[in-house]
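Q: 3D model of this:
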Amino acid sequence: MSYTLFTANRNYSSWSLRPWLLMKALDIPFEDRLVPFAGPDNSEEFRGFAPNGKVPCLHDGDVVVWDSLAIVEYLAERHPGVWPADRNARAWARCAAAEMHSGFSPLRNICPMSVGVRAELIAVPPALQNDIDRIAELFAEGLDRFGGPWLAGESFTAVDAFFAPVAYRVRSFDLKIGPKAQAWVERILAHPAMLDWEAQALAETWRDDAHEDEIAGVATIREDHRAA
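A: Sure thing, here's the model as predicted:
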């Protein structure tokens, strides 16, 4: 196995973070290929390595795996620890990760990931509050049922990687998710692989106007910790 993982900007690319973090946390070796966002539509450039023109994309020799959930399942066939060993925890973790993969559109759209930014939302629409409440409920459920400190038990697994971008959103926009969920946020933000990702994000000097405009349209930026 010789993996190459194609990703985009550390500051913005929540989808890239998921498989990158999982592979780092589980010590799965891979070549890291970062291709920055450039303009509102990168699909033609990204189609050079991904059939759908998006990141992330995993290459394993002549096998190409696109979409973050498909990448995780591909890795789960080859490496232990991607999903919990316990059947009940594994079923819950897969459901929660799939819910994150397909849902939470208001959270994604109103609170885009920007690792280095601290901002105050102009408003919290009901749809966003519903997502925040569901995140709090889901995290507390996993931590209570499986004993923590990770969402599906004592080990970091794919469900933690899938919700890792939420941790940055919670911090950036000061979202109130309750003490149990906040404890998980603090734990994952302190994970060595997350600290590595964050350091790279803060060192990035390029900016993507589309992503910057998204944040400016919904929030007042109070702090920006990124390199100038």
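Q: alpha carbons only for contacts and neighbour counts from here, please
A: Fine.
Q: Dead centre of this structure: give me the residue that sits there.
A: Ranked by distance to the mean C-alpha position of the chain (C-alpha atoms, centre = their mean), the top residue is Pro165 at 3.3 Å.
Q: And the helices in the chain?
A: Along the chain, counting by DSSP state H, helices occupy 14-25, 43-46, 68-76, 87-102, 105-110, 126-146, 158-173, 179-189, 192-203, 209-218.
Q: before we move on, back to that, quick one, what contacts the residue nearest to the centre of the chain?
A: Shown in contact with Pro165 (C-alpha atoms under 8 Å, 6 or more residues apart in numbering): Ser14, Leu17, Arg18, Met113.
Q: mind checking how far the residue nearest to the first one when sequence neighbours are not counted is from Met100?
A: Right, the one you point to is Ser14. Spatial nearest neighbour of Ser14, chain neighbours left out: Pro165 (5.4 Å); criterion: C-alpha to C-alpha, 6 or more residues apart in numbering. According to C-alpha to C-alpha, to the nearest Å, Pro165 stands 10 Å off from Met100.
Q: isn't His59 right next to Ile71, touching?
A: No - applying C-alpha atoms under 8 Å as the test, His59 and Ile71 come out as separate, 9.6 Å apart.
Q: Following up with a second sequence; could you model it the same way so I can compare the two?
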Amino acid sequence: MTLKLFIGNKTYSSWSLRGWLACKQSGLLFEEAVVPLYDEAWDKRREGDEFAPSQGKVPILWDSEIVVWDSLAIVEYLNEKTDGTLFWPADEAARAMARSMAAEMHSSFAALRREHGMNIRQIYPPRQPSEAVVAEINRIMELWAQARARFGTGGDFLFGEFGAVDIMFAPVVTRFITYSLPVARFAHAYIQAVIAHPFMQDWIAGAQAEDWVIEKFEAPVEA
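A: Model (predicted):
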């Protein structure tokens, strides 16, 4: 049976992006079901049986009767289904670092998430971010620099080849672009590599084709 992935609006749903990239990275066939978030039917729609295990949250992946929710769990499930060869570095030390970085991304950076929600259709003029966001950006730069210096020589991504840790940071990359946030000079090449990846280009095209506008996720544009 083909996998079925329920995701939210591609413009705004950062966790959906991670689950979707994981499915693309797996190379497995999957059916994509986009569920408009926060429209007039959202509350009723999220009560459906397909969302019950995740309490109405996306992404949620169904594999026949098996259900997996939460982006990092989806990554690990698909890693197991593909013999552990597509998501994490082969080197033990690199793999340990990549898993630690992915887990930190999963659980941290609350200020960046709260103050700079994902909005792929917009690019806003630079504004001074809060001290909390600056501290989180600095931490992300530190992680990226360490990964690139230690394990990134084999390609354009954090551990050389595109993998799970890049999937977890992909929505952050879009935030840096959308809000013109200050990043270290070395990071620009990595940001461009992520955005240029064919999977990301497919997602961005899907976001651009959407006609939904969720006002609470639209930041004001300064003159």
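Q: what sits against the residue mapped onto Met118 of structure 2 from structure 1?
A: Counting by TM-score structural alignment, Met118 of structure 2 lines up with Met113 in structure 1. By C-alpha under 8 Å, 6+ apart, the residues touching Met113 of structure 1 are Asn11, Tyr12, Ser13, Ser14, Pro165, Val166, Tyr168, Arg169, Ser172.
Q: Pretty sure the last one sits against Arg118.
A: Yes - with contact defined as C-alpha under 8 Å, Ser172 of structure 1 reaches Arg118; the gap is 4.4 Å.
Q: List the residues that contact Ala136 of structure 1.
A: Residues near Ala136 of structure 1 by C-alpha under 8 Å, 6+ apart: Ile177, Gly178, Lys180, Ala181.
Q: Return those of the residues you listed that are likewise in contact in structure 2.
A: Counting by both residues aligned by TM-score structural alignment, their matches' C-alpha atoms under 8 Å, structure 2 reproduces these contacts from the contacts of Ala136 of structure 1: Ile177, Gly178, Ala181.
Q: which one of the residues you listed sits closest to Glu223 of structure 1?
A: Taking C-alpha to C-alpha as the measure, Glu223 of structure 1 lies nearest Ile177 of those, at 21.3 Å.
Q: Which residue, other than its chain neighbours, is closest to that closest one?
A: Excluding its sequence neighbours, the residue lying closest to Ile177 of structure 1 (C-alpha to C-alpha, 6+ apart) is Ala136, at 4.9 Å.
Q: any idea how far that neighbour lies from Asn11 of structure 1?
A: Distance, Ala136 of structure 1 to Asn11 of structure 1, by C-alpha to C-alpha: 24 Å.
Q: Quickly note the distance from the counterpart of Ala183 of structure 1 in structure 2 to Gly206 of structure 2.
A: Taking TM-score structural alignment, the alignment pairs Ala183 of structure 1 with Ala189 from structure 2. Ala189 of structure 2 sits at a distance of 24 Å from Gly206 of structure 2 (criterion: C-alpha to C-alpha).
Q: got the contact list for the closest residue to Met1 of structure 1 other than its chain neighbours?
A: Spatial nearest neighbour of Met1 of structure 1, chain neighbours left out: Asp60 (6.4 Å); criterion: C-alpha to C-alpha, 6+ apart. By C-alpha under 8 Å, 6+ apart, Asp60 of structure 1 lies in contact with Met1, Ser2, Tyr3, Thr4.
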